[in-house]
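A.B. asks: Here is a sequence together with a model predicted from it:
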Amino acid sequence: MSAEIKVTVWNEYLHELKDPAVAAVYPQGIHGAIAGFLGAEKDFSVRTAVLREPEHGLSEEVLAQTDVLIWWGHMAHDQVEDSIVDRVYQRVLEGMGLIVLHSGHFSKIFRKLMGTSCGLRWREAGEKERLWVVEQGHPIAQGLGHYFEIPQTEMYGERFDIPAPDTLVFISWYAGGEVFRSGCCYQRGQGKIFYFAPGHETYPIYHQKEVQQVIKNAVRWAKPVSGLPQPVDPFRPCPPLEKLD
């Protein structure tokens, strides 16, 4: 039997405390909702962390014990300490998986990993979103059909200022006419990264079975690859493998 995948679900956990409408949708917090359906999987071991905990709940010890980190942020990107961002960044380079959800596109950690502004167009009108599966053989698309729909969501539209994804798994179409690269895979160092756009806080998107399936699939895809050597300092002196004259 394979070892459990250790997952940490990080959330600002501010909207739920400030806005009764959000608390009604996610009474245990967005992190609690995600941890709930992930925790029902036999191969996952799940913990949560939030912004107002010491070190934002992301101590060196916690990150060392995390195979995949899930990140949800929106209203307090600037409150995340740069030292913690650097800590997460290094762990991704070492092989920790990172799943960035919804407005986490503008988080410090995602922008640092992408090297771009990660800006986009948006509209909050409660419109329908149709997510097309454009890579049906990808592990993150396992168990899905050609597409699935979210009845009400916030629109994210192109242009999305990100590097071209290594693999684009989903493209979204919205009732207002826009399209968006809504499921993007990257690799940085030894770590896998997946950005997944759905998840506005006032809609029950993380209660939807297809969305849950995507996140579960993404955790399994993003877990570290066993047997990889530890990253080394690329600027250190390098002895030759062969004898030199």
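C.D. replies: Noted; the coordinates are in hand. Numbering: from 1, shown residues only.
A.B. asks: Only C-alpha atoms from now on, for both contacts and neighbour counts.
C.D. replies: Fine.
A.B. asks: what's around Val92, how many residues?
C.D. replies: 25 (other C-alpha atoms under 10 Å).
A.B. asks: Could you do the one 3 residues further on as well?
C.D. replies: Residues lying near Gly95 (other C-alpha under 10 Å) number 25.
A.B. asks: same check, this time on Pro237
C.D. replies: Count around Pro237 with other C-alpha under 10 Å applied: 7.
A.B. asks: cool, the one 4 residues further on as well?
C.D. replies: By other C-alpha under 10 Å, the residues close to Leu241 number 6.
A.B. asks: and what of Tyr156?
C.D. replies: Residues within reach of Tyr156, counting by other C-alpha under 10 Å, total 26.
A.B. asks: In three-state terms, label it for me.
C.D. replies: Following DSSP: H, G, I helix; E, B strand; the rest coil, Tyr156 is assigned to strand.
A.B. asks: A further structure is provided below for comparison with the first:
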Amino acid sequence: MVKVTVWNENRHEQKNPVVSEIYPSGIHGAIAGFLSEVGIDTKTATLDEPEHGLTNEVLANTDVLIWWGHLAHDEVKDEVVQKVQQRVLDGMGLIVLHSGHFSKIFKVLMGTSCDLKWREADEKERLWVVAPSHPIVEGVGEFIELEKEEMYGEHFDIPAPDELIFTSWFEGGEVFRSGCTYARGNGKVFYFRPGHETYPTYHNKEIQQVIINAVKWASPVDRKRPLYGNAQPLEKLAVK
């Protein structure tokens, strides 16, 4: 069974009554809830726990880590980021949601600023599926329409995705690469744009389906990891 840890800085829920009303158990609780409903072994971790809830033991028992952050990216300790990065390189899947684009871990894995345009104006978002055969969009129609969302617009300063899964259009006219996959070492990374904290995006069944599918896609492959470093020859070498 896939083991998932949902990480959330859990700051908006403490500061903004609008957010706490939409997500009374926190954004992490809402995501963990629908994952658990489909039988995925799910735990949560938050910023203010010791080691941000991401101890060596927790990470060792995590197949896929889901990351939501916004207000407190700078408070995430570099040593924790390094541990998460190493786990991804070793094969753990990582799903980065919404404003997690500016998290330390995503920027480290991308090697770019990960900056973008943004606007809060209660705009309609239409996420078009541009990779209809990809397992992340199984059970999803041609597009997902969200009545209100925060706008993210190009240029999104990320490396060219290995696969582009969604392209968003916003009511104000902007477009955005909203679903991007990457291979990093032995691990798989999926960035998924929707999820501003003051909108009930993670209660949307189609958004939930994408995250459920992404967890399955990002799960580690059941095989031995490659060996690195000095290697003995497979064939007998002629003496020179």
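C.D. replies: Looks like it arrived, so ask away. Everything quoted here is computed from the prediction, not taken from an experiment.
A.B. asks: mind listing the strands in the second structure by residue range?
C.D. replies: If DSSP state E is used as the criterion, the strands of the second structure fall at 3-8, 41-46, 64-68, 93-97, 117-129, 143-153, 163-170, 175-184, 187-192.
A.B. asks: out of the ones you listed, nearest to Pro200 of the second structure?
C.D. replies: Among these, the nearest to Pro200 of the second structure by C-alpha to C-alpha is strand 143-153 (9.0 Å).
A.B. asks: what stretch of the first structure does the closest one fall on?
C.D. replies: Using TM-score structural alignment, strand 143-153 of the second structure corresponds to residues 147-157 of the first structure.
A.B. asks: Helices of the first structure, residue ranges please.
C.D. replies: Per DSSP state H, the first structure carries helices over the ranges 15-18, 20-25, 29-39, 60-64, 82-94, 108-114, 209-222.
A.B. asks: Show me what counts as buried in the longest one.
C.D. replies: Residues of helix 209-222 of the first structure classed as buried: 210-222 (neighbour count, 16 or more other C-alpha atoms under 10 Å).
A.B. asks: And that helix, how far out from the chain middle?
C.D. replies: Taking C-alpha atoms, centre = their mean, to the nearest Å, one finds the center of helix 209-222 of the first structure at 10 Å from the center of the full chain.
A.B. asks: same question, the second one
C.D. replies: Relative to the chain's own centre, helix 20-25 of the first structure is displaced by 22 Å; criterion: C-alpha atoms, centre = their mean.
A.B. asks: Provide the contact partners of that helix at residue level.
C.D. replies: With contacts defined as C-alpha atoms under 8 Å, 6 or more residues apart in numbering, helix 20-25 of the first structure is touched by 15-17, 29, 201-204.
A.B. asks: just the buried members of these?
C.D. replies: Buried by 16+ other C-alpha under 10 Å: 15-16, 29, 201-204, out of the contacts of helix 20-25 of the first structure.
A.B. asks: Show me what Val19 of the second structure lines up with in the first structure.
C.D. replies: Applying TM-score structural alignment, one finds that Val19 of the second structure aligns to Val22 in the first structure.
A.B. asks: now swap in Glu206 of the second structure and tell me
C.D. replies: Under the alignment defined by TM-score structural alignment, Glu206 of the second structure is paired with Glu210 of the first structure.
A.B. asks: same question, Trp68 of the second structure
C.D. replies: By TM-score structural alignment, Trp68 of the second structure lines up with Trp72.
A.B. asks: mind checking how far the nearest residue to its match once chain neighbours are set aside is from Leu168 of the first structure?
C.D. replies: Distances taken as C-alpha to C-alpha, 6 or more residues apart in numbering place Asn11 nearest to Trp72 of the first structure, at 4.8 Å, with adjacent residues excluded. Distance of Asn11 of the first structure to Leu168 of the first structure, given as C-alpha to C-alpha, to the nearest Å: 25 Å.
A.B. asks: Thanks a lot, see you next time.
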